[in-house]
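Asker: pasting the sequence and the predicted coordinates here, then a few questions.
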Amino acid sequence: MLQAVPAAAAGGVFDEMRFGTTASISNGDKREHGVFPSVTVFLDPLGADSAKDLGEKLLRPRIHAGAAIATSSHGANEVFGGLSWTFDVTKQFFVEFGAGGTVHDGDLHADDTSGPKLGCRLLFREYAAAGFRFDEHWNLSATVEHASHAELCDGPNDGLTRAGLALGYKF
């Protein structure tokens, strides 16, 4: 019978999984409706967890990939990925920053719908989080994230701006 072995214990790079929910914090016609359940996987092939100082932390980001699902027709589904940097404030509290890209299925130019007009399918995505570790495995973080095309493609650039909570399990 096969027995599950955590990837980190087996020398793997799979580091953490987070399940979250966000909601739009934009105003007016740029606001998405509904909530956005998400899952994010973090990989640590560069050994971010073993970095000793700030310089090493900056040179050893984790890699993240995930997806967010819209619960309303006036929201955008996303598949995203990028790099993440986690910094311990104390043993229990941490802050995290990430940057990368996302592909979405939201409105690009439509004038007859409410919700953000995004201009192109591929957007830059960045996020920040503040979290609390309950123990060596479980954590809870408050997040804010933003995606836009930074005026690099034609059309509107309302962007996606969301905030929420995520429950994480570190392997």
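Answerer: Arrived safely, thanks for sending.
Asker: from here on, contacts and neighbour counts on C-alpha atoms
Answerer: OK.
Asker: I figured residue 85 was touching residue 99, is that so?
Answerer: No. Here residue 85 lies out of contact with residue 99, judged by Cα atoms under 8 Å, at a distance of 9.2 Å.
Asker: who's more crowded, the two?
Answerer: More crowded of residue 85 and residue 99, by other Cα atoms under 10 Å: residue 99, with 21 against 18.
Asker: show me where this protein has its strands.
Answerer: Assigned by DSSP state E, the strands in the chain fall at 14-24, 35-43, 62-68, 78-88, 93-104, 122-133, 138-148, 160-170.
Asker: residue 51: which of those is closest?
Answerer: strand 78-88 (10.4 Å; Cα to Cα).
Asker: not counting its own residues, what contacts the closest one?
Answerer: Here strand 78-88 makes contact (Cα atoms under 8 Å, 6 or more residues apart in numbering) with 57-58, 60-69, 94-105, 125.
Asker: list the contacts of residue 129.
Answerer: Residue 129 neighbours (Cα under 8 Å, 6+ apart): 95, 96, 97, 141, 142, 143, 144.
Asker: isn't the second one up against residue 132?
Answerer: No. Judged on Cα under 8 Å, residue 96 makes no contact with residue 132 at a distance of 11.3 Å.
Asker: second one coming, line it up with the first:
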Amino acid sequence: MRSLQLPLMGALFLAALALLACEASAADLTVPLAYAPPAVGVGLISELRGGVLAHNPAARESGSADVNLEILFAKPFQPADPAMAFLVPRIHLGTTLNTAGDTSAVYAGFTWTYDFTDKLFAEVSAGAGFHNGKTGRIVPLDRIALGCSPLFRESASLGYRISQNWSVMATVEHMSNAGLCRSNPGITNYGLRLGYVF
């Protein structure tokens, strides 16, 4: 069963990327837009996200899936200029939970969003993640020796807004210690997420 999950997740991820890329025509990309969701939401939270990620494909702990949940907080202010608006990030809190008992993590950081059109957008995020994975020199052959905790965490997404409130994203997330600990193989997950903007 685990051996079938990786090709299925990979196919879904590539299909999502192809669908999202088809939405961007040359005319759409000529005028960048300011970030579409509300700059200052009704409350403290601006967006909730959830999805399924393939867990570290093609490396140790591969062959299982992760459940990803994330909260993004409203921007404190929204500049009118699109380039300046991109520079103001949203704070995020999230977790990536492995369904097979391998490495899971909780994380926090900053998310920057840029709109190519009113539908198509890209994101990058950076922060830190605490995990329950192995950190010692000697670990089981099916586990990753991540060196230490916390780790640096980065992610990138390409997204499409289905409606004013709903969006779908193809996401890649990576955690590693940047060589600051004795072992640094890193862990990379990818998959699909849904977002709901308030």
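Answerer: That came in fine, so what should we check first? Values in this document were obtained by computation on a predicted structure and should not be read as measured data.
Asker: out of the contacts of strand 78-88 of structure 1, which end up buried?
Answerer: With burial judged by 16 or more other Cα atoms under 10 Å, the buried subset of these is 57, 60-69, 94-104, 125.
Asker: what residue of structure 1 takes the place of residue 71 of structure 2?
Answerer: Under the alignment by TM-score structural alignment, residue 71 of structure 2 pairs with residue 41 in structure 1.
Asker: returning to that earlier point: so which of the strands of structure 1 comes closest to residue 52 of structure 1?
Answerer: Of the strands of structure 1, nearest to residue 52 of structure 1 by Cα to Cα is strand 78-88, at 11.2 Å.
Asker: buried residues in the closest one?
Answerer: Under 16+ other Cα under 10 Å, the buried positions of strand 78-88 of structure 1 are 78, 79, 80, 81, 82, 83, 84, 85, 86, 87.
Asker: what does that strand correspond to over in structure 2?
Answerer: Taking TM-score structural alignment, strand 78-88 of structure 1 hits residues 105-115 over in structure 2.
Asker: what about that stretch, how far off from structure 1?
Answerer: Following the fit onto structure 1, the mean deviation recorded for stretch 105-115 of structure 2 is 0.4 Å by mean Cα distance after the TM-score superposition for structure 1.
Asker: can you give the distance of that stretch from its chain's centre?
Answerer: Offset of stretch 105-115 of structure 2 from its chain centre (Cα atoms, centre = their mean, to the nearest Å): 7 Å.
Asker: kindly report the same for stretch 51-67 of structure 2.
Answerer: The answer for stretch 51-67 of structure 2 is 14 Å, by Cα atoms, centre = their mean.
Asker: so where does residue 4 of structure 2 fall, helix or strand?
Answerer: Here residue 4 of structure 2, judged by DSSP states H and E, is contained in helix 2-22.
Asker: against which helices or strands is that helix packed?
Answerer: The elements that helix 2-22 of structure 2 packs onto, with contact taken as 3 or more Cα pairs under 8 Å, 6 or more residues apart in numbering; DSSP states H and E, are strand 45-54, strand 151-161, strand 166-176, strand 187-197.
Asker: let's see 7 Å
Answerer: strand 166-176, strand 187-197 (3 or more Cα pairs under 7 Å, 6 or more residues apart in numbering; DSSP states H and E).
Asker: and the first one, which stretch of structure 1?
Answerer: Mapped onto structure 1 using TM-score structural alignment, strand 166-176 of structure 2 covers residues 138-148.
Asker: same question for the last one.
Answerer: Alignment of strand 187-197 of structure 2 against structure 1: residues 160-170, by TM-score structural alignment.
Asker: residues contacting the matching stretch, please?
Answerer: By Cα atoms under 7 Å, 6 or more residues apart in numbering, the residues outside stretch 160-170 of structure 1 that reach it are 15-26, 137-148.
Asker: by how much does it deviate from structure 2 on average?
Answerer: Stretch 160-170 of structure 1 sits 0.4 Å off on average (mean Cα distance after the TM-score superposition for structure 1).
Asker: separation between the aligned residue in structure 1 for residue 143 of structure 2 and residue 90 of structure 1?
Answerer: The equivalent of residue 143 of structure 2 in structure 1 is residue 115 (alignment by TM-score structural alignment). Applying Cα to Cα, to the nearest Å, the value for residue 115 of structure 1 to residue 90 of structure 1 is 39 Å.
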